[in-house]
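**Q** coords please:
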Amino acid sequence: MNSQNTALVVIDIVNGCCHEQCEDGNLKFGKIRSMVPGLISFIKQFKETIKGQVIYTKITPWTKEFLPPNLRELYTDPACVYYSTDTTGFSEKFYEVQPEADDIVVTKNTYDTFADNAFRQILWDKGIKYLVITGVFTDGCVLATVCGGFQAGCNFVILKDLIETTDEQVRQELSGYLMRYTFPIMYGKTMTSKEFIDGWGGNTS
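**A** Below you'll find the predicted structure:
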């Protein structure tokens, strides 16, 4: 890993996945909001220490007209349906994080960022093969992006203190299993952000 072939990916830190105004029923984001200040601090550290590319992902409006056919079909099941009712654009705006001019922003309409061919092309054009993963939801778009990226040939570092999911107990438990077993055994190095910065050597591998 070195500064040229390593990118930080910040997944879906948007109001629709973070802001208290977008909470509904069991969908609570308290743990996510508690994680965000540490993420903001790490982004600054990454730029200063690693000097690699930072890539933010965000979502299209999460409504029927913007989503792909497979999600629309999935959402015909009342147990799965998760359309946004927001029509103001508030849900898609970044929450607390502020991309800078040299950062890349990718907008997606499904869970896996690698479903976007433009995202893949950005990585290949820049020679990026190592992705440092942060963001939400651990058991949703983070998981899907890691699976899609691994299949595409990327290598991963997953920062377990900077990925998070909703407050619901079952999702918290699932996220714990992913961080303790699935991610480190099947997809990539799984560590804290401090361990990553402290262990950075900047050597090509």
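**Q** contacts, neighbours, all on C-alpha from now
**A** OK.
**Q** Please enumerate the helices of the chain.
**A** Assigned by DSSP state H, the chain shows helices spanning 15-18, 30-45, 69-74, 117-126, 143-151, 169-177, 193-199.
**Q** Now show me the structure for the sequence below, then we'll compare the two:
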Amino acid sequence: MRGTVHFYQGIVDIRLMSDQLTEAYVPDEVPDEDLAYFAKSDDRVESLRREWGENVALLVVDMTNAFVSDEYYLGRSDTGQPAIDANAELIEAARAADAPIIYTRGTDADHFPPAYQGTTKSAGDRDEEFAAMWETGNQIHDDIAPEPEDIVIQKPRASAFFDTHLANLLHHYDVDTLIVTGMTTSGCVRASVVDGHSSNFQVVVPIEAAADRSVISHKISLFDMDMKYADVLPVEEVVDEIGATAAAVADD
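**A** Next comes the predicted model:
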């Protein structure tokens, strides 16, 4: 049995991976022989989906000009702009639910010595040309710019958790469920999701709110995260759940 869910540049399958009903993000690129191995472990559970906790936070990873726009060598507009639109919808829902909103961006160009290794092995030196690009490129896109009450973290590596106070902030807000969005899916988003799961947060990744320079890397990374570390869900479902969770807490 198959169903389809539309997202920014294609269709994903929702398949029955075993005799039990298990919804999962499975792009067409994943071969059936691979799915057979996942189905072996999938037989042990009724569903890969986990129930949300009571306190939700939204983590918007690196939705900066440098990643979302073709004007920058790191950017891709045809995936970045739809992710901006999806993030705007999630941010609105989080604000309505009074949920913490935390943004990340890279460290400023002069934060470390010029030859210090950047976020990835191909980041290159922080020379004058890089500094000029990074001055605007490292700014969160205006369409989803933080409000004064939001938190913005500069992170030195791919994961939003590495060498930052993110985990402490989330514990301060008693967060148990962390929604992770942003760019790139295969890089900083995935690294943050793995560390979020390792830190015992229930992690959710909205499909349309993450994006990548590589569409195939985006799809396979979402699939891999859904199998192991997070619930990968359509934005509409995540927005509904944010509202339902806030309403349930208010009624207690």
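**Q** quick one on the thing from earlier: okay, the helices of the first structure, which one's buried deepest?
**A** Stretch with highest mean neighbour count among these: helix 15-18 (a mean of 24; mean count of other Cα atoms under 10 Å).
**Q** So what touches that one?
**A** Contact partners of helix 15-18 of the first structure, identified using Cα atoms under 8 Å, 6 or more residues apart in numbering, comprise 22, 29-30, 32-33, 90-95, 136-137.
**Q** do that again at 7 Å, thanks
**A** Here helix 15-18 of the first structure makes contact (Cα atoms under 7 Å, 6 or more residues apart in numbering) with 22, 29, 32, 33, 90, 91, 92, 93, 94, 95.
**Q** go on, stretch 197-213 of the second structure?
**A** 7-8, 52, 75-76, 79-80, 83, 86-87, 176-186, 193, 196, 218, 229-235, 238.
**Q** number of nearby residues for residue 99 of the second structure?
**A** One way to gauge burial is a neighbour count; for residue 99 of the second structure, by other Cα atoms under 10 Å, it gives 18.
**Q** cool, residue 113 of the first structure as well?
**A** 27.
**Q** what residue of the second structure takes the place of it?
**A** Aligned counterpart of residue 113 of the first structure in the second structure: residue 160 (TM-score structural alignment).
**Q** mind checking how far the spatially closest residue to that match that is not a sequence neighbour is from residue 149 of the second structure?
**A** Leaving aside its chain neighbours, residue 160 of the second structure sits nearest to residue 192 (5.3 Å; criterion: Cα to Cα, 6 or more residues apart in numbering). Using Cα to Cα, to the nearest Å, we find residue 192 of the second structure at a distance of 22 Å from residue 149 of the second structure.
**Q** and the angle for the longest strand along the first structure with helix 169-177?
**A** Taking DSSP state E as the criterion, the first structure has its longest strand at strand 155-164. Strand 155-164 of the first structure and helix 169-177 are oriented at 150 degrees to each other (axes from the mean of the first three to the mean of the last three Cα atoms, to 10 degrees).
**Q** okay, and strand 155-164 of the first structure goes to which residues in the second structure?
**A** So strand 155-164 of the first structure sits over residues 202-211 in the second structure, by TM-score structural alignment.
**Q** Please compute how far that stretch lies from its chain's middle.
**A** Offset of stretch 202-211 of the second structure from its chain centre (Cα atoms, centre = their mean, to the nearest Å): 5 Å.
**Q** again, but for stretch 32-45 of the second structure
**A** The answer for stretch 32-45 of the second structure is 25 Å, by Cα atoms, centre = their mean.
**Q** How about stretch 114-133 of the second structure?
**A** 24 Å.
**Q** Give me the contacts around it.
**A** Contacts for stretch 114-133 of the second structure (Cα under 7 Å, 6+ apart): 109, 156, 157, 158.
**Q** switch the cut-off to 6 Å
**A** For stretch 114-133 of the second structure, the surrounding residues in contact (Cα atoms under 6 Å, 6 or more residues apart in numbering) are 109, 157, 158.
**Q** With stretch 151-169 of the second structure instead?
**A** By Cα under 6 Å, 6+ apart, the list of residues contacting stretch 151-169 of the second structure reads 102, 103, 104, 105, 106, 107, 119, 188, 191, 192.
**Q** which residues does the third one contact?
**A** If I follow you right, that is residue 104 of the second structure. 61, 62, 152, 153, 154.
**Q** nearest to residue 224 of the second structure, of those?
**A** residue 61 (18.4 Å; Cα to Cα).
**Q** Map the closest one across to the first structure for me.
**A** Using TM-score structural alignment, residue 61 of the second structure lines up with residue 11 in the first structure.
**Q** OK, contacts around that match?
**A** Contacts of residue 11 of the first structure by Cα under 6 Å, 6+ apart are 57, 135, 136.
**Q** will you turn those residues into JSON lines that also has distance to residue 160 of the first structure?
**A** Shown next, in JSON lines, are the contacts of residue 11 of the first structure (distance: Cα to Cα, whole Å):
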{"residue": "57", "distance to residue 160 of the first structure": "18"}
{"residue": "135", "distance to residue 160 of the first structure": "10"}
{"residue": "136", "distance to residue 160 of the first structure": "11"}
